[in-house]
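Q: Quick one: sequence and predicted model below, then my questions.
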Amino acid sequence: MLVTSPVVVGRAEQLGLLDAGLAAVGAGRGRAVFLLGEAGIGKSRLAGECAYRAVTGGLAVLRGRSGPGAGAAAPFRPIAEALLSLFRVSGPPRAPELVPYRSALAGILPEWRAGGTPAEPTSLIETAEAVLRVLLAVARDRESHPRPGCLLILEDLHDADAETLAVVEYLCGNLADLPVFLLGTLRSEAGAAGTLVREAARSRCADLTELLPLSAEQVTAMAGAALAADAARPLPGADPPPLPGPVAERLARDAEGNPFVVEELLSGMITAGVLRRSPAGDWEVCGDLGIDVPRTVVHSVIRRADRLSPAGRTLLDTAAVLGRRFPLSVLQRITGLGDRDLLVHLRAGIDAQLISSSGPVADWYEFRHALTAEALLSGLLPTERAALARRAADAIEQAYPGLPGEWCPRVAGLRLTAGDPAAAARRYAEAGEAARREGAVDSAVSFLERAQELLSATERAPVVEQLLYTLMESGRLDRALALVDTLPVTGPGALDTARAAALRARLAWATVTAARYADAAAQAHHARRLFARLGDGPAPAVDVVEAHLALADTGPSGEPGAGGAGTDTGAAATEAGADRADRAERLARRAAEEAERTGLPEVACQAWQLLAMLERRHGFDRADACLERGLALATEHGLTTLQIDALLRLGSNDFMRGGSSALLERAHRAAVDHGALVLMHNAEASLAMQAVLTGRYTAARELADRCVLATARLRNTDNHQFVLLTRATLAAHRGNRREMERELAEFRRWDGDTSLQLPVLFGSRAVCALLEEDHEQALRELDQSLVWEKRHPSVFYLNGRYGLRPLLRALTGRADPAEHAAVAAHPAAALPWNRQFERFALAVHEGRAGHALRAGGAVEQAVRAGGPFPMGRRIGLRLVAQAALADGWGDPVAWAREAEEYFHEASVPAVAGACRELLRRAGATVRQRRRGASGIPAALRRIGLTPREYEVFLLLVPRLGNKDIAERLYISARTVEKHVASLLAKTGSPHRSALCDYAAEATGPAGPG
């Protein structure tokens, strides 16, 4: 018989930590806790107790376990088991927000495979985000409970695969504000898992507690509780019989504080008859404890197994070779037992407390403890284990043709145990390829590395080739670059020239897209030389890499700036940049044409995308034609991700050409349906920027907020940078400098200073300066942007170079009509956002030259172009009204009045005030637009701030001087001085600097805008 303690003894600290975690989840605060300790120390017992408390508290509980098999762990095994443990009964959550993540989870949840797995493997970080979203959906499904939330228990993480550990790491870093509690267990000697959880604890992303052995007193208490739970215990209310002293001493000495060993030793004593009940109900010793009680758990397990029939013992040994968990159908095939005999022996193992059912998983059973399987294996001779492993591998291969899922690595491990390393290597290589197809690239790398270790130098080249492609997919470029040079160039074991060339070309593409230009140049050189040996003409895969290198301004060394233009200035820099762009275009066009001719659609699409960016210099019709060609190729060859990418680029172009977001919204829906998370966030970021430009600020904020955290979690640097710039642009278009600078500071923290998106930063600052009526600062920002763009490839075309900058230069007299004509001739100047400002600039030039009719016509053209852009159109009207009033043409009163109305409603006081001043100078009536008391925050109203004082108060946030404030509000500096003195008195600020600080705090995160 087996006795167990019904209570947890000696773990008050750990139970307190678990209770705190459950309470925090109930309040919407997630956390991760890891229980560390040796086998049998009580980790699973605590996890079970936590699950019980969570269920009784109304939380959803998901529970999965890693398990050592004969081979390496299958990808995502415990995650899949945890999700299925809940979804088998209730089905997966149906929340609409999970639709984009169904494809990412299709490899884990079979129920979601009907939605279609992605054409290309989902990245590991996307899968981790999908798991997080599902857990959040599970937690929210229980909002009707007193404590909504969920508990995810992952046991035996020391045996977990690399993908599971990556998901665990991701969850640890992102649970803080979510109602999800992660509880993990692992052994003290855990390798990668131990490193992960200790690092998480050091970074305060998780709590780590180690379970120490029980003290002698705690062992006695646990043993007493276990015996008191015996079926023959006294009647309720009676004290349990005491534990005999010799038994307590023996347990304290031999169990070494391990709860599992305590229970095994107690069970052994009772089974051997040396510890039994007296007629009075007390426990008594009836024999020699030193002789009859098993000295170790191994002896205890083997002794119980030996009591079974020979066939029953063989069944257990075979199961142990399969691992802690095993399917009954496979066990039957290996042993050859009939249904009746199989069930008889299985029942005997269950009765002996050696095995149990594996939860809700049909047909699967497991050993009661990991030590049970280890004890059985230790009792087998090596030849016995090898023979059982061989039979097991044969049986699995017959039962599961193709070895799907975890069976391939299991068979590989069994073949290795059976002494057949070559067969094991083949299976590990197959497992690696299957894992790579499913997107489990970390596991794929592990399997392939095992395979190459088992092969001789002349046999391993194909596996190394496979491993190299997998390393590139996982971004481990350092490892790939080191490994590729270990391949023999000629002789036995060398790849043929075509495969070697393709491998080097793929490595060149991986390194150039990672901005590792020196490595890309070296690999492109290797590939070019190998392709030359084949004599097949141009190598399109190399051409497209070298086109990117040309744009990056690299020379033969591949180092940025080595192309010669890195130190050029002025016209020389512009000319050098144009030469690089022309070379890149020639290479990309040759790559696209040759790739199509030779049947390389993926390379052709890459080339057409690059060409589309370069063709923008010549017109957006030509750029769209390139994208349409790439889209057709991607559609024809089923390259879904490249299809969506082409749609996104076409959608962005469509907006720039006409101000419509319809095509981009279509691309966004395609990304959602496909589960392409990175592309989905790309679309959302672009839609958010378009919403900013079209004045839909609430929609822009919602879109940006939707993807800012996700892009940060996914470490999608380019897209996260763009989202931050979008948020900065949103703040700039509302005249909120504090918020804008906060977003730009975060952009820099994400390496923004090296981003090709830097012109957006200058453009945002220029707009913000305009809304502060600081035209000189706006022009300085745009000048900086122009300097930057002359040295780098042009990616963005709405940042002032072809619209706002020409207008400001025209207003200040820095530009003449000839300069304006040169700018207007560029295709980018025809884009509506730029066109409105370019036409306003033309109106200034024509009005100054005395051509009033032509100037008025240009304004009408500007207003039509600016139809989709309410803020841009009104800032243009404000600026052109000033020139029209000064030069005596047009209708400056109507333009200033329209702009004043807009900026007053938008709470941009500086521009609204400037428009009112223009109206006064024109002799027009000016409606009093001073803010009413209702616009002043309640705390400031209580201390008596007047509407005019509040306007001054807002302009103290950027620490403007009295003169600057006077110019912004069109009042005298003396009046400003009086208002500042009043503000000092009313706020109790000791000096002006303190008053500025107070203003910054009082206006809150939203700032004065």
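A: Received, thanks.

Q: okay, CA-based contacts and neighbour counts for the rest of this
A: Noted.

Q: what's in contact with stretch 861-879?
A: With Cα atoms under 8 Å, 6 or more residues apart in numbering as the test, stretch 861-879 has contacts from 659, 693-695, 733, 811, 832-833, 835-840, 895-896, 898-900, 902, 911, 915.

Q: Now do the end-to-end distance for that stretch.
A: End-to-end distance of stretch 861-879 (Cα to Cα, to the nearest Å): 16 Å.

Q: And the next helix or strand past the host helix or strand of residue 48?
A: Counting by DSSP states H and E, the element that carries residue 48 is helix 43-56. Downstream of helix 43-56, the first helix or strand assigned by DSSP H and E is strand 60-65.

Q: name the helices or strands packed onto that next one?
A: Helices and strands touching strand 60-65, as assessed by 3 or more Cα pairs under 8 Å, 6 or more residues apart in numbering; DSSP states H and E, comprise helix 43-56, helix 77-90, strand 150-155.

Q: can you give me the helices in the stretch 201-350 of the chain?
A: 216-228, 245-254, 259-272, 289-292, 297-306, 310-322, 328-335, 339-351 (DSSP state H, counting those that start in this stretch).

Q: typo on my end, the stretch 601-750 of the chain
A: Listed in chain order, the helices of the stretch 601-750 of the chain (DSSP H, counting those that start in this stretch) span 601-615, 620-636, 640-658, 662-674, 677-693, 697-713, 717-733, 737-749.

Q: Looking at those, which is nearest to residue 925?
A: Of all the helices of the stretch 601-750 of the chain, helix 717-733 sits nearest to residue 925, with 28.0 Å by Cα to Cα.

Q: and here's the other structure:
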Amino acid sequence: MLGPVETTSVSPVFVGRIEELGILHEALARAAGSEPQALLLGGEAGVGKTRLVEEFAAAARRRGAVVAVGGCVEIGADGLPFAPFSTALRALRRALPDELAAAAEGQEEELARLLPELADAPVAATGHGRPDEEGLARLFELTTRLLERTAARRPVVLVLEDLHWSDTSTRHLLAYLLRTLRTGRLVVLATYRSDDIHRRHPLRPLLAELDRLRTVRRIELDRFTRDEVARQIAGILAREPERIQVDDIFERSDGNAFFVEELAVAAHQGCRCGLTESLRDLLLVRLEALPETAQRVARIVAEGGTTVEYRLLAAVAGLAEDDLIEALRAAVNANLLLPAPEGDGYRFRHSLVREAVADDLLPGERSRLNRRCAEALDADPTLVPEAERVMRLASYWYHAHDPARALPAVLDAAVEARRRHAHAEQLRLLERAMELWDSVPGELRTQLRRTDCPEAYPVVSRRTGPLRCLDLMAQAVFAGRLSGERERALRITRRALDLLEEDPDPLCAAWFWTQRSVLAEAQARGDGRRELDRAQELVRGLPPSEVHAEVLAIAAGWAMLHNPGPEAVTAAERAVEFARMVGAADIELDARLTLGGLMVDAGHIEAGVAEMYEVKELALAQGRSTVAARSHVNLPSVLEGIGRSEEAVGILREGLDHTRRTGLRESEAWVWGNLAESLISLGRWDEALQAADRAGTSRAAQSRSGACAKSTWIALGRGDVSEAARQLAEARAVHGPHDPMPQYRVPLAALTLSIAAAEGRLDDARAELGRALDAGFPPGTQRYAWPLLVAAAETEADALGRPGAEQGRAEVLDRLREAAHSLTTGVPLWLAHDRWVRAELRRAEGRDTPELWSEAVTAFEALERPYELARVRFRLAASLLAAGAEQDRDRATELLRLAHAVAGHLGARPLATAATRLAQRARLPLHTGPAPTAAPADPAEALGLTGRERDVLRLVADGHTNRRIAEELFISPKTASVHVSNILAKLGVAGRGEAAAMAHRMGLFRVGAADG
């Protein structure tokens, strides 16, 4: 509207930043080669981040790239969730309409939560009172794929400015994008103010998380040197400044580029800003020099939002159109305001100026401006973009301090936030609604009906009637769970239950107690049992309802993990029955999955497995992603527990596809963890370590603890006791002492006992066994208990004859026999462990016999457990040789050869060493055929390369990057880089090329072996 304007305070000369600009250009070049790039640009306010981004963007456009810019809104949760992504995607759609449409094809309705223009009609919220647990993850996954596909053929630069103002949902989406971005010619560049990131700032944890990603590069802008300040002043003034002026401005600005501009212009205009004047006064100098009408317009823009539309500005300012345009022209010519990059709005040239102007407003003046903005928007909703209207109106009425008008507006904004899966912002808005609740007259509150917003509030008792504060609290609890704000959600459940003490509603109270149970366990505030008991008491005797079914389903799930037995089965069966009665399909399938697992625990193995298979197929067919994901975790876990590891791996591979496709990252981590366990059983230890590495990226403590436990197990098998102890300590630290679930307690006890035994601490091993036996083994825990008993019995047998070992031995062996007798042997795997324990106990008594070991070997030969089979074969060979029968030497030789071969393949050094030493003592050959007189040593082994390093070197020799190596081996790029560094050091070479050449010279790998 105003046309070209003068911007004399911005230097036409781009000063300094040569190194930083070079980094950005290099990132663009790498992205053009289909290697996506992620960069974080930090610096204090006014240091020149925006100018650097503008310079880079202009150069990128000249090189054929599309640049899409989006900025975070200063008003935080009052602004539109995902604002920078929405703005950038809108710019990308204008620049590449066909490419973006093709990339979004088939997912327009879901992606419209970020870019409403993609859908023909507004997208409705989902769930109808139940949390849409996969919705946000699915949106993140689809957004990442959209960007990758849009940037498949042409470089795209996605700029996200001012992360220090970002909403929680934006931060989560950015973290997901940078963690999962794999393909496309894409550069993601995000900026933030480093001086605003105080210790408790919400951006701080994200920056720490991204720093751990080798795929993300952080750039910090320093202040200008004196020479750079001199060049900047010369550009602003269009002449060389005097030395004394440069010294003065450099000292007062301390090299901050924005302050240099302000001081240079102020000095040029004859303003004497003393050294003791505050920064705010300096920033307000330009405002105070404007006409009164221009100052009024600037104050409206400061309070109205990051960008204020011309029509809204006109409605609020109350000026004649000519006067408004002249006021705007004055503000723009003074370089205070700028026309917005898109649309017809206006914004401040620099956020520091806006903050100073807003802070200078009187409290009453601020409330009045917000009220006038709200009244104007109520009168004409078209004054602002449709996508922003609800959020802007809620913010204006809230800051106008008008509770009666603010409450319904805030509730509408909460619905909009949920529709966009912006659960963190939804939570904050609902908390704001609760804050306003008591300030609104009762007769106005009764006009708010639950049925007005059926998607916004979960049905916990009444389906009709006035909206209650309890309804807000229930939805806030959902939002807190889905956004990870469990502590806030816990506080809300406490407030709700206090209200229900005054106005009893058993069904509603039961719902809140159930939520409190889940949250308390997740926050390490106990195991959740007390809360669940209270919920069950409240629903007992009430007619069937969705809440009743959910209470029973969660109670059954809790019992399956903590105390499986007949009561758990009954609860699961009743949950299924009640869910069917009320048509709650998700709860029904979830309860049936739990019931299937409990049936297996109770000994009805085939029936339970069949039930779980049926649930999996139904969940997939009906599109119930969360239940399907859980079935891909629980079913293979059950299969693994009964010894069907290969079958479990097949389902887990399906589970990875499902969780990736639906964006369920936490479920994916559980799938990886279970895959690691089954791969260990199948003797695929290197693959298992890779899977455990992926499971360890979860935010769930149990998943990370389980990943460490599996790494501990492999480290023990390979004889690295110090690494095993480190991993075990991490597992315990992550998991914490609060959770007594047998599926964690018993395996950790077995590992603790084994490490103590490996370090010769027999008393500590016995003490750990005693604690485990005292805690007991509930029904269904055989899969965890048998390995513990094997480890304990083996420890006692190995200690036979050691000084001091006999004291207390008899009691330990008796307790082991009693425990083994109490466990079921209903599947071949458990029967094989029973045979093993019996043989070890006989060995511990000094009465070792080949017959028992032969039974154990026979039992394990029918299973998919190569390491366990190798161990019992070794014991049988030792027993045969100890018996001294000459006719058994050939059999012992074959057994040792088989055990040694498996140990060598797995890298199980203790077992390999033991087999070698036993063969040497018995003068048995471990290798068939004539041994070569000078067998060449394995070159890789001679160089000290581990099995994992061999895999990495093979890929390095084939020319793969660290990123490609990470993808191939299912490890992080950072881990791949560490392995490459270790390899270079061991080979004594300077670079990857030399390492590849040496590998080929030494004949370590076949040509093309990387694909084989």
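A: It's in. For clarity, every value in this text was computed on a predicted model and none was experimentally measured.

Q: tm score of chain vs chain?
A: TM-score of the superposed chains, computed with TM-score structural alignment, normalised by the length of structure 1, equals 0.64; 849 aligned residues with a Cα RMSD of 6.7 Å.

Q: returning to that earlier point: can you spell out which helices and strands pack onto the helix holding residue 48 of structure 1?
A: By 3+ Cα pairs under 8 Å, 6+ apart, helix 43-56 of structure 1 packs against helix 12-26, strand 60-65, strand 150-155, strand 180-186.

Q: Buried residues in the longest one, which are they?
A: Judged by neighbour count using 16 or more other Cα atoms under 10 Å, the buried positions of helix 12-26 of structure 1 are 14, 15, 18, 21, 22, 23, 24, 25, 26.

Q: after it, next one along is what?
A: Downstream of helix 12-26 of structure 1, the next assigned helix or strand under DSSP H and E is strand 31-36.

Q: so where do the strands sit in structure 1?
A: Secondary structure of structure 1, counting by DSSP state E: strands at 31-36, 60-65, 150-155, 180-186, 207-210, 275-277, 283-285, 325-327, 355-357, 364-367.

Q: quick revisit: buried deepest among the helices and strands packed on strand 60-65 of structure 1, which one?
A: Stretch with highest mean neighbour count among those: strand 150-155 (a mean of 26; mean count of other Cα atoms under 10 Å).

Q: ok, now which ones touch residue 677 of structure 2?
A: Residue 677 of structure 2 touches 640, 688, 710, counting by Cα under 8 Å, 6+ apart.

Q: Buried residues in stretch 264-273 of structure 1, which are they?
A: Burial within stretch 264-273 of structure 1, assessed by neighbour count using 16+ other Cα under 10 Å, is assigned to 264, 265, 266, 267, 268, 269, 270, 271, 272.

Q: Adding distance to residue 548 of structure 1, write those out as TSV.
A: Output for the buried residues of stretch 264-273 of structure 1, formatted as TSV (distance: Cα to Cα, whole Å):
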residue	distance to residue 548 of structure 1
264	67
265	70
266	72
267	71
268	72
269	75
270	76
271	76
272	78
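
Q: Which helix in structure 1 has the most residues?
A: If you go by DSSP state H, structure 1 has its longest helix at helix 570-597.

Q: That helix packs against which elements?
A: On a contact count with 3+ Cα pairs under 8 Å, 6+ apart, helix 570-597 of structure 1 meets helix 540-551, helix 601-615, helix 775-791.

Q: and that helix with helix 540-551, angle?
A: If you take axes from the mean of the first three to the mean of the last three Cα atoms, to 10 degrees, helix 570-597 of structure 1 sits at 170 degrees to helix 540-551.

Q: ranges for the helices of the stretch 301-450 of structure 2?
A: Per DSSP H, counting those that start in this stretch, the stretch 301-450 of structure 2 carries helices over the ranges 310-317, 321-333, 351-359, 363-379, 386-399, 403-419, 423-437, 442-445.

Q: one step back: make a markdown table out of the helices of the stretch 201-350 of structure 1 and add distance to residue 782 of structure 1.
A: Putting the helices of the stretch 201-350 of structure 1 into a markdown table (distance: least, Cα to Cα, whole Å) gives the following:
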| stretch | distance to residue 782 of structure 1 |
| --- | --- |
| helix 216-228 | 74 |
| helix 245-254 | 79 |
| helix 259-272 | 72 |
| helix 289-292 | 89 |
| helix 297-306 | 77 |
| helix 310-322 | 68 |
| helix 328-335 | 71 |
| helix 339-351 | 78 |
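
Q: how about residue 655 of structure 1, what does it touch?
A: Residues counted as contacts of residue 655 of structure 1 (Cα under 8 Å, 6+ apart) are 661, 690.

Q: Okay, it and residue 697 of structure 1: tell me how far apart.
A: Counting by Cα to Cα - residue 655 of structure 1 and residue 697 of structure 1 are separated by 17 Å.

Q: sorry, back to before: looking at the helices of the stretch 301-450 of structure 2, which is closest to residue 483 of structure 2?
A: Among these, helix 423-437 sits nearest to residue 483 of structure 2 (Cα to Cα), with 5.1 Å.

Q: helices or strands next to that closest one in the packing?
A: helix 168-180, helix 403-419, helix 469-483.

Q: so can I have CSV of the ones you listed showing mean neighbour count and distance to residue 890 of structure 2?
A: Below are those laid out as CSV (neighbours: other Cα atoms under 10 Å; distance: least, Cα to Cα, whole Å):
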stretch, mean neighbour count, distance to residue 890 of structure 2
helix 168-180, 19, 55
helix 403-419, 24, 72
helix 469-483, 24, 63
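
Q: okay if I get the helices of the stretch 301-450 of structure 2 as TSV plus distance to residue 813 of structure 2?
A: Listed next are these as TSV, based on distance: least, Cα to Cα, whole Å:
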stretch	distance to residue 813 of structure 2
helix 310-317	84
helix 321-333	88
helix 351-359	74
helix 363-379	78
helix 386-399	69
helix 403-419	59
helix 423-437	55
helix 442-445	70
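
Q: among those, which is nearest residue 49 of structure 2?
A: Nearest of those to residue 49 of structure 2, taken as Cα to Cα: helix 351-359 at 12.2 Å.

Q: List the buried residues of the closest one.
A: Applying 16+ other Cα under 10 Å to helix 351-359 of structure 2 flags 351, 352, 353, 354, 355, 356, 357, 358 as buried.

Q: try stretch 432-445 of structure 2
A: Within stretch 432-445 of structure 2, the residues that count as buried by 16+ other Cα under 10 Å are 432, 433, 434, 436, 437, 445.
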